[in-house]
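Visitor: next come a sequence and a model predicted from it.
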Amino acid sequence: MTLYVIVYLLFINIVTAKINGGPRGRFDDNHARPHGYVSTHHPHYTYHPPNHIYFMCKQCSSLVAYPVYHGTPPTYVYKYREYGGRYGDLLSGLALYNLGRASNEQWHYTLYERRPDEKCSLQIVDQNLFEETTFPCLMMSSFVDSSNNFLKNPHPLDITTAQINVRALVHNNGTVIKVTKDQECVIWHNSTIKNEHVMIPCALLKNYADTMRPHGLPVYVWLPLTLATVIGIYIFCQSCFTQKKSHIDETPCNPTLTTSYFSNNNTVTIH
């Protein structure tokens, strides 16, 4: 019984250590936040922002410097980077591009006034491809004309807030799309007042996404290894326990003491 308890406690300690402070981040308790959002923290990637991102578009004659966000990325960026499925790279790149524009000194879009009827989407277009997906409009706040917002929100949303939960909007829908230099990404902001759209090279969004790099071992790697280690320890201990018990069972309880010795070439046995 003691063996089972030891193995169980070992497994619980390893898993708890991984969740609370392992190389793939930690899970904090959820906390209620304003605006209907829930606080979650699950940083699976490290963010390495350069001073600027330099990119040459199709119509450009030279490299253009694009603004970069130098704060700690909000949780929703990490969520799209890891769990965004087919469009994870493009949407996380869009979020970082938007944060870079919003936090730049010539932009003032870190506070976003949401509209109840707004919908935002991303279209990927080239000669042989057309795909579309939706995303939270806060991720294109710096591209939206705020002068058309007549419904002044007394509680605007700060898009740089560390804890913004978008889990319900993140869809793991297949393998990540392969981004090429010929693809154009069109982001749409649709509302009853006005429809706006902006064209962005998809390769530029991919460059933004690549500033977030995975670190440590993912759960699907360390969890099977942990289970295999614990099972191996259990089997080894169980084998040792079985062999010891078998050895005890084979030993007679009252062995007959037999002593033999030789005296004058005659064998004498004492019982």
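Guide: Alright, I've got the coordinates.

Visitor: can we go C-alpha only for contacts and neighbour counts from here?
Guide: OK.

Visitor: buried sites along the lengthiest helix in the chain?
Guide: In terms of residue count, the longest helix belonging to the chain (DSSP state H) is helix 219-250. In terms of neighbour count (16 or more other CA atoms under 10 Å), helix 219-250 has its buried residues at Trp222, Val230, Tyr234.

Visitor: assign a three-state SS to the residue lying closest to the last one once chain neighbours are set aside, would you?
Guide: With sequence-adjacent residues excluded and distances taken as CA to CA, 6 or more residues apart in numbering, Tyr234 is closest to Val7, at 6.5 Å. Taking DSSP: H, G, I helix; E, B strand; the rest coil as the rule, one finds Val7 in the helix state.

Visitor: my read: Val7 touches Thr229, true?
Guide: No: the criterion here is CA atoms under 8 Å, and Val7 misses it with Thr229 at 10.5 Å.

Visitor: now distance to Tyr54 too, for the buried residues of helix 219-250, in TSV please.
Guide: Below are these laid out as TSV (distance: CA to CA, whole Å):
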residue	distance to Tyr54
Trp222	37
Val230	49
Tyr234	55
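
Visitor: where do the strands of this structure begin and end?
Guide: Using DSSP state E, the strands assigned to the chain run over residues 31-32, 38-39, 45-47, 53-55, 64-66, 111-112, 119-126, 129-135, 157-158, 184-190, 195-201, 212-214, 259-263, 266-270.

Visitor: redo these as TSV? Include mean neighbour count.
Guide: Converted to TSV, the strands of the chain look like this (neighbours: other CA atoms under 10 Å):
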stretch	mean neighbour count
strand 31-32	10
strand 38-39	16
strand 45-47	18
strand 53-55	16
strand 64-66	14
strand 111-112	19
strand 119-126	18
strand 129-135	14
strand 157-158	16
strand 184-190	20
strand 195-201	15
strand 212-214	17
strand 259-263	9
strand 266-270	9
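
Visitor: reformat those as a markdown table; add distance to Asp249.
Guide: Shown next, in a markdown table, are the strands of the chain (distance: least, CA to CA, whole Å):
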| stretch | distance to Asp249 |
| --- | --- |
| strand 31-32 | 58 |
| strand 38-39 | 59 |
| strand 45-47 | 56 |
| strand 53-55 | 74 |
| strand 64-66 | 78 |
| strand 111-112 | 76 |
| strand 119-126 | 73 |
| strand 129-135 | 69 |
| strand 157-158 | 72 |
| strand 184-190 | 75 |
| strand 195-201 | 76 |
| strand 212-214 | 55 |
| strand 259-263 | 24 |
| strand 266-270 | 27 |
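
Visitor: another one to put next to it:
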Amino acid sequence: MKKRVFFLVLALSLVLLATVAVANVEGIKMYVNGNEVKSDVPPVKQENRVLVPIRFVAEALGCDVQWDEAKNAVVITKNSGDKFLRGKNDPAQQNPSIHTNFVKAADLLAVLDDDKDGDLCDYRDGHSGGDSIANDPLVVDTRLKKDYDAGHIPGAIWISPAEEIAAPANLAALKEALEAHVARGGKNEIVLYCFTAHTAGLAAGVLGAEGLNVKNLRFGYAIAWEGTKQADAPIYAPREDASGKPVPYAPAAK
């Protein structure tokens, strides 16, 4: 009986290994919120179904995953923030002024375009104009990279989505970018933005707790800057793509 069980387990193991090998050959990829993610446990294609590691996917979506021995069950709990923001989104751990520390789109535009020629931050390489960097904050896009590439505030940089901005490597990159900005004569201030100011606001609170001077673009990029969603006085401000080329608005947008 023991031999039969042994050979049965061995046979099942070989089948599973073969299935994983096929999955690896096919190159199954996983994407979470538009970003490709990789796990030490690869997805498995089995009988026309794709099986993915639940802990990895759930945690990538900002959930806690625990094994309940008594119930013999996997327990998944949705959190209000990503794993790098989790535990830091308590108001007591945020910048105390985060709920009022906004910058209006029109005010940010005025600062970035001192000479009012429509070419923002034209002190950048490849631009020529009269804008001064002295009062300009470091503008950081916290949306997905594909959204940044499609169109963003001219002069803004991208490091990571808002949910990952507090990860050690991303936080270090942000501080390094701010130091370089200040060294060029820029203001020691960061302005974050997302589509609607919600996730950027959470990220701003976390970064404020890290001692950084951070503001959040009021109503966000899609509502206030572009006005592509129901907006509060949209300004249809200039946009540029990943190559630095202007992104025009459709005639009906204005």
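Guide: In hand now; what should we look at? Quick caveat: nothing in here was measured; it's all calculated off a predicted structure.

Visitor: please state their TM-score.
Guide: Remark: TM-score between the superposed chains equals 0.23 [TM-score structural alignment, normalised by the length of the second structure]; 101 aligned residues with a CA RMSD of 6.3 Å.

Visitor: any idea how far Leu227 of the first structure is from the residue nearest to Tyr234 of the first structure?
Guide: Relative to Leu227 of the first structure, Val7 of the first structure is positioned 11 Å away (CA to CA, to the nearest Å).

Visitor: Ala102 of the first structure now?
Guide: 45 Å.

Visitor: got it, and Leu204 of the first structure?
Guide: In terms of CA to CA, Leu204 of the first structure sits 41 Å off from Leu227 of the first structure.

Visitor: got it, and Thr242 of the first structure?
Guide: Applying CA to CA, the value for Thr242 of the first structure to Leu227 of the first structure is 22 Å.

Visitor: rewinding a little: what is the neighbour count of the residue nearest to Tyr234 of the first structure?
Guide: As a burial measure, Val7 of the first structure scores 16 neighbours (other CA atoms under 10 Å).

Visitor: list the contacts of it.
Guide: Val230, Ile233, Tyr234 (CA atoms under 8 Å, 6 or more residues apart in numbering).

Visitor: make JSON lines out of these and add distance to Thr134 of the first structure.
Guide: Below are the contacts of Val7 of the first structure laid out as JSON lines (distance: CA to CA, whole Å):
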{"residue": "Val230", "distance to Thr134 of the first structure": "43"}
{"residue": "Ile233", "distance to Thr134 of the first structure": "48"}
{"residue": "Tyr234", "distance to Thr134 of the first structure": "48"}
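
Visitor: quick check, nearest of the residues you listed to Glu131 of the first structure?
Guide: Nearest to Glu131 of the first structure out of the contacts of Val7 of the first structure is Val230 (CA to CA; 45.1 Å).

Visitor: next up, the contacts around that closest one.
Guide: Val7, Leu10, Phe11.

Visitor: and what of Asp147 of the second structure?
Guide: By CA under 8 Å, 6+ apart, the contact set of Asp147 of the second structure is empty.

Visitor: check the one 10 residues further on too.
Guide: With contact taken as CA under 8 Å, 6+ apart, Ile157 of the second structure is in contact with Leu138, Val139, Val140, Asp141.

Visitor: distance of the nearest residue to the first one once chain neighbours are set aside from Val103 of the second structure?
Guide: When you say that, I think you mean Leu138 of the second structure. Nearest residue to Leu138 of the second structure in three dimensions, chain neighbours excluded: Ile190, at 4.7 Å (CA to CA, 6+ apart). Noted for Ile190 of the second structure: a distance of 11 Å to Val103 of the second structure, by CA to CA.

Visitor: which residues are common contacts for these two?
Guide: Common neighbours of Ile190 of the second structure and Val103 (criterion: CA under 8 Å, 6+ apart): Lys215.

Visitor: neighbour count winner among the two?
Guide: Just comparing Ile190 of the second structure and Val103: by other CA under 10 Å the higher neighbour count belongs to Ile190, 22 against 16.

Visitor: roughly how far does that one sit from Leu108 of the second structure?
Guide: 12 Å.

Visitor: name the helix or strand for Leu171 of the second structure, please.
Guide: Assigned by DSSP states H and E, Leu171 of the second structure belongs to helix 168-183.

Visitor: helix or strand right after that helix?
Guide: As assigned by DSSP H and E, the chain's next helix or strand after helix 168-183 of the second structure is strand 190-193.

Visitor: now the angle between helix 168-183 and the following helix or strand past that following strand, please.
Guide: Remark: after strand 190-193 of the second structure, the chain's next helix or strand is helix 198-209, criterion DSSP H and E. Helix 198-209 of the second structure and helix 168-183 are oriented at 80 degrees to each other (axes from the mean of the first three to the mean of the last three CA atoms, to 10 degrees).

Visitor: please name every helix or strand in contact with helix 198-209 of the second structure.
Guide: Judged by 3 or more CA pairs under 8 Å, 6 or more residues apart in numbering; DSSP states H and E, the packing partners of helix 198-209 of the second structure are strand 190-193, strand 214-217.
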